[in-house]
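1. Quick one, structure for this:
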Amino acid sequence: MVERHDPAQAAGDGVLSSPAAVRQALAAQGYLAEPDLSAACFLASRLTRPLLCEGPPGVGKTSLAAALAALTGGPLIRLQCYDGLDSTHALYDWDFAAQILHIRTIEAQAKALGRPIGARELADELHDRRFLLARPVLQALESSTERGRAVLLIDEIDRADDEFDALLLEVLSEWSVTVPEFGTITAAIPPLVILTSNRTRELHDALRRRCLYHWFAQPDADQEERILAQRVPESAARLRAAVVAEAGRLRAAGPAKPPGTAETIDWLRALSALGVEELHQPAARAALSAVLKDADDVARFGGDDRA
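-> This next block holds a predicted model:
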């Protein structure tokens, strides 16, 4: 049996000692979190509960995991979800090539010694831990130590099949993965788990009940301007304000792909790189590729003089 440790004892978790400390530490990493999000991150760490982050694309869900990993001092392990994702890509798999080579070695040794190979002995040899390939979920369970707590990012879980939700239940309930041929592998220190969803499908209620929850809304203009100042500090304040205002106008016009804060950051960086000082300048149109990601949107807004 694996001895379980209090995750709060892991190195780096001192900065997660309170919601206020979390908010301050995230800000030092360039991530501006509202008090309710800071509280959710604190509780996810203290209660060892996954944090389910839902909201539109580009509002900071994925980047939260990277910022938290910088705080805990552990690795950021990312599982990008997609249709058809299964346990062999998410949890574990067996190294069949190495197993075949091992079988041949055992057969050669048995032949040289003149003794038969027992089926039980062969099965035990083939299902040794050295042949088990850890995929992102198992990597995260084994990577959290007292020197640094791993952060597991399960990104865009809504893109995976419904069946994948069930695969996660054991992991998120017991912090363990059961390998039928080997046994159960349990984390000594549970990782900090961040799940993100753009709500393209509804997640199972059983999975939701195991998680803390935070809804990521598009930040208001003041908050978005503060984010831009934090992420692109070399930009001029007047240009930041203009980008935020123009991004808000684009969203209100109902484009096919509304720009998130991630796109406004990219847009501001692109404008700064081009040396643009006034957003209405014709040169600003060259940076629209950073904010408009749909052909119809480009045709609709690309020729607007205000862009």
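2. Please count neighbours and contacts with C-alpha atoms only from this point.
-> OK.
3. ok, then the element right after the helix or strand containing residue 239?
-> Taking DSSP states H and E as the criterion, the element that holds residue 239 is helix 237-252. Under the assignment DSSP H and E, the closest C-terminal helix or strand after helix 237-252 is helix 261-273.
4. and the angle for that following helix with helix 237-252?
-> Angle of helix 261-273 versus helix 237-252, following axes from the mean of the first three to the mean of the last three Cα atoms, to 10 degrees, is 140 degrees.
5. quick check, distance from helix 261-273 to the centre of its chain.
-> Its chain's average C-alpha position is 22 Å from that of helix 261-273, according to Cα atoms, centre = their mean, to the nearest Å.
6. And it, what does it pack against?
-> Counting contacts by 3 or more Cα pairs under 8 Å, 6 or more residues apart in numbering; DSSP states H and E, helix 261-273 is packed against helix 221-231, helix 237-252.
7. Throw the ones you listed into CSV and include distance to residue 89 and mean neighbour count, thanks.
-> Formatted as CSV, the entries for the helices and strands packed on helix 261-273 read as follows, by distance: least, Cα to Cα, whole Å; neighbours: other Cα atoms under 10 Å:
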stretch, distance to residue 89, mean neighbour count
helix 221-231, 34, 18
helix 237-252, 37, 17
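8. Make TSV out of these and add distance to residue 151.
-> Formatted as TSV, the entries for those read as follows, by distance: least, Cα to Cα, whole Å:
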stretch	distance to residue 151
helix 221-231	22
helix 237-252	31
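9. For stretch 60-69, list every residue counted as buried.
-> Residues of stretch 60-69 classed as buried: 60, 61, 62, 64, 65, 66, 67, 68, 69 (neighbour count, 16 or more other Cα atoms under 10 Å).
10. mind checking the SS state of the residue nearest to residue 19 when sequence neighbours are not counted?
-> Taking Cα to Cα, 6 or more residues apart in numbering, and ignoring the residues beside it in sequence, residue 19 has residue 39 as its nearest neighbour in space, at 4.6 Å. Here residue 39 is recorded as helix under DSSP: H, G, I helix; E, B strand; the rest coil.
11. I figured residue 39 hits residue 16, correct?
-> No - contact status for residue 39 versus residue 16: not in contact, 9.8 Å apart, counting by Cα atoms under 8 Å.
12. quick one on the thing from earlier: now the helix holding residue 239 against helix 221-231, angle please.
-> Inter-element angle recorded for helix 237-252 and helix 221-231: 130 degrees (by the same axes, to 10 degrees).
13. and of the helices and strands packed on helix 261-273, who's closest to residue 94?
-> Proximity to residue 94, assessed across the helices and strands packed on helix 261-273 by Cα to Cα, is greatest for helix 221-231 (42.2 Å).
14. Could you also give me the structure for this second sequence? I'd like to compare it with the first:
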Amino acid sequence: MTEPLPAPQSIDETLAVLTGADYVADRALATVLFLSLRMNRPLFLEGEAGVGKTEIAKVLASALGRRLIRLQCYEGLDVSSAVYEWNYAAQMIEIRMEEASGAVDRQGMEKNVFSEKYLIRRPVLEALTGKAGAAPVFLIDELDRTDEAFEAFLLEILSDYQVTVPELGTIKAEEPPIVIITTNRTREIHDALKRRCLYHWVDYPTAERELEIVRRKVPDAASKLSEEVVRFVQKLRQIDLFKVPGVAETIDWAGALTELDKIALDPETISDTIGVLLKYQDDIARIDKGEGRRILNEVKAELSAAE
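-> Sure, this is the predicted structure:
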């Protein structure tokens, strides 16, 4: 890990930090990220899957030389998985060893087995133990996958940046972590939590911005191929699919086509590689039945007219 860097001091500097890490952001995102850093407020990012919400936290941690601590949310996530738990196996061994020695001091034994030595720090507790000037980036990813009970628990964490371990007492952050929360909006997050955050909707990028992303992430892709891929995906997002492709899929598709030494799209190549772009059979079948050829013809015509 490199030496931690101070937070950007302006919107332009924030935009430069993101661009320097090959994250192509618009000014609105750079603005809310800058304000989040200046105000020490969590940043709540909402949007469809695959638009780059998680990547923002990764880029920020890398650019600022901070640890990235990720809490991947899922249904049934509880305190022991998210905050801390005790190493029960090691505690039992310690108890047996003390009992075998014959010197059993109940009070001393309890103090010993419930010490930091046997504490397993999960992401929340890890995020609260950063030093001043080196607070980690704490990514709470896909919060909408958890239940409301865990969401309520987070309110205390985000309000006071502290957590109580009954056997040890209250552990408070020396410096609050940089908190990024993402959600794919599969359910609504409670207003009480949103009020503690700054909010930004991460939308699909424009064609120009997506082309810049592809060129940065897949620099070996042929120029014509990159343009055709981006225009094709942009048009796909305009039709009624079960799951339209995100930016991550666009990058993967461009990378896969480059691995196949393709320099332009054709119907056969689209049919052979569509599984990189679309992940539901009904969507793939629709493209294979003629929708893909129609879109490709439109893309070719537009690019020819622009030349």
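15. returning to that earlier point: now the buried residues of stretch 60-69 of structure 1 in TSV, with distance to residue 277 of structure 1?
-> Putting the buried residues of stretch 60-69 of structure 1 into TSV (distance: Cα to Cα, whole Å) gives the following:
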residue	distance to residue 277 of structure 1
60	26
61	30
62	30
64	30
65	33
66	31
67	30
68	34
69	35
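16. possible to save these as a markdown table with secondary structure?
-> As requested, the buried residues of stretch 60-69 of structure 1 are arranged in a markdown table below (three-state DSSP):
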| residue | secondary structure |
| --- | --- |
| 60 | coil |
| 61 | helix |
| 62 | helix |
| 64 | helix |
| 65 | helix |
| 66 | helix |
| 67 | helix |
| 68 | helix |
| 69 | helix |
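17. one step back: what do residue 39 and residue 16 of structure 1 both touch?
-> residue 22 (Cα atoms under 8 Å, 6 or more residues apart in numbering).
18. Who has more neighbours out of those two?
-> Comparing residue 39 of structure 1 with residue 16 by other Cα atoms under 10 Å, the one with more neighbours is residue 16, at 26 against 20.
19. Strands of the stretch 51-200 of structure 1, residue ranges please.
-> Under the criterion DSSP state E, counting those that start in this stretch, strands of the stretch 51-200 of structure 1 are mapped to 51-54, 73-80, 92-94, 132-134, 149-155, 176-179, 183-186, 192-197.
20. Highest mean neighbour count across those strands, which stretch is it?
-> Each of those was scored by mean neighbour count; the highest is strand 149-155, a mean of 27, by mean count of other Cα atoms under 10 Å.
21. what residue of structure 1 takes the place of residue 56 of structure 2?
-> Pairing criterion TM-score structural alignment: the partner of residue 56 of structure 2 within structure 1 is identified as residue 64.
22. For that match, give me its contacts.
-> If you count contacts by Cα under 8 Å, 6+ apart, then residue 64 of structure 1 has residue 31 around it.
23. Quick check: it vs residue 192 of structure 1, distance?
-> Taking Cα to Cα, to the nearest Å as the measure, residue 64 of structure 1 and residue 192 of structure 1 are separated by 12 Å.
24. pretty sure residue 99 of structure 1 is touching residue 126, no?
-> Yes - with contact defined as Cα under 8 Å, residue 99 of structure 1 reaches residue 126; the gap is 5.8 Å.
25. More neighbours: which of the two?
-> The residue with more neighbours, out of residue 99 of structure 1 and residue 126, is residue 126; 22 against 18, by other Cα under 10 Å.
26. how about the alignment partner in structure 2 of that one, what does it touch?
-> Residue 126 of structure 1 is assigned residue 113 in structure 2 as its aligned equivalent, the criterion being TM-score structural alignment. Contacts here follow Cα under 8 Å, 6+ apart; on that basis residue 113 of structure 2 touches 91, 94, 95.
27. Show me what the first one lines up with in structure 1.
-> Residue 91 of structure 2 maps onto residue 99 of structure 1 when the alignment is built from TM-score structural alignment.
28. Find the centremost residue of structure 2, please.
-> Centre of structure 2 computed as the mean C-alpha position; nearest residue by Cα atoms, centre = their mean is residue 54, 1.8 Å away.
29. Does residue 37 of structure 2 touch residue 10 like I think?
-> No - taking contact to mean Cα under 8 Å, the distance of 10.4 Å between residue 37 of structure 2 and residue 10 leaves them out of contact.
30. Give the residue from the two that has the larger number of neighbours.
-> When neighbours are counted by other Cα under 10 Å, residue 37 comes out ahead of the other of residue 37 of structure 2 and residue 10, with 18 against 14.
31. pretty sure that one is in a strand, no?
-> No - Residue 37 of structure 2 sits outside any strand when classified using three-state DSSP, being helix.
32. quick one, what contacts it?
-> 7, 178.
33. what's around residue 167 of structure 2, how many residues?
-> Other residues close to residue 167 of structure 2 by other Cα under 10 Å number 12.
34. whoops, I mixed them up, residue 220 of structure 2
-> Around residue 220 of structure 2 there are 15 other residues, counting by other Cα under 10 Å.
35. What of residue 249 of structure 2?
-> Each residue near residue 249 of structure 2 was counted by other Cα under 10 Å, and the total is 19.
36. and it, what pairs with it in structure 1?
-> Matched to structure 1 by TM-score structural alignment, residue 249 of structure 2 sits across from residue 263.
37. Hmm, residue 60 and its match touching each other?
-> No - at 10.9 Å, residue 263 of structure 1 and residue 60 do not qualify as touching, with contact defined as Cα under 8 Å.
38. What does residue 180 of structure 1 correspond to in structure 2?
-> Taking TM-score structural alignment for the superposition, residue 180 of structure 1 sits opposite residue 166 in structure 2.
39. Give me the distance between its match and residue 86 of structure 2.
-> As judged by Cα to Cα, residue 166 of structure 2 and residue 86 of structure 2 stand 12 Å apart.
40. Also residue 175 of structure 2?
-> Using Cα to Cα, one obtains 25 Å as the distance from residue 175 of structure 2 to residue 86 of structure 2.
41. Also residue 238 of structure 2?
-> Remark: distance between residue 238 of structure 2 and residue 86 of structure 2 (Cα to Cα) = 51 Å.
42. Spatially, which residue comes closest to residue 86 of structure 2, not counting chain neighbours?
-> Distance criterion Cα to Cα, 6+ apart; nearest residue to residue 86 of structure 2, sequence neighbours excluded, is residue 119 at 4.9 Å.
43. was I right about the one you found contacting residue 89?
-> No - taking contacts as Cα under 8 Å, residue 119 of structure 2 lies outside contact range of residue 89: 11.7 Å.
44. how close does residue 169 of structure 2 sit to residue 286 of structure 2?
-> With the distance defined as Cα to Cα, residue 169 of structure 2 ends up 59 Å from residue 286 of structure 2.
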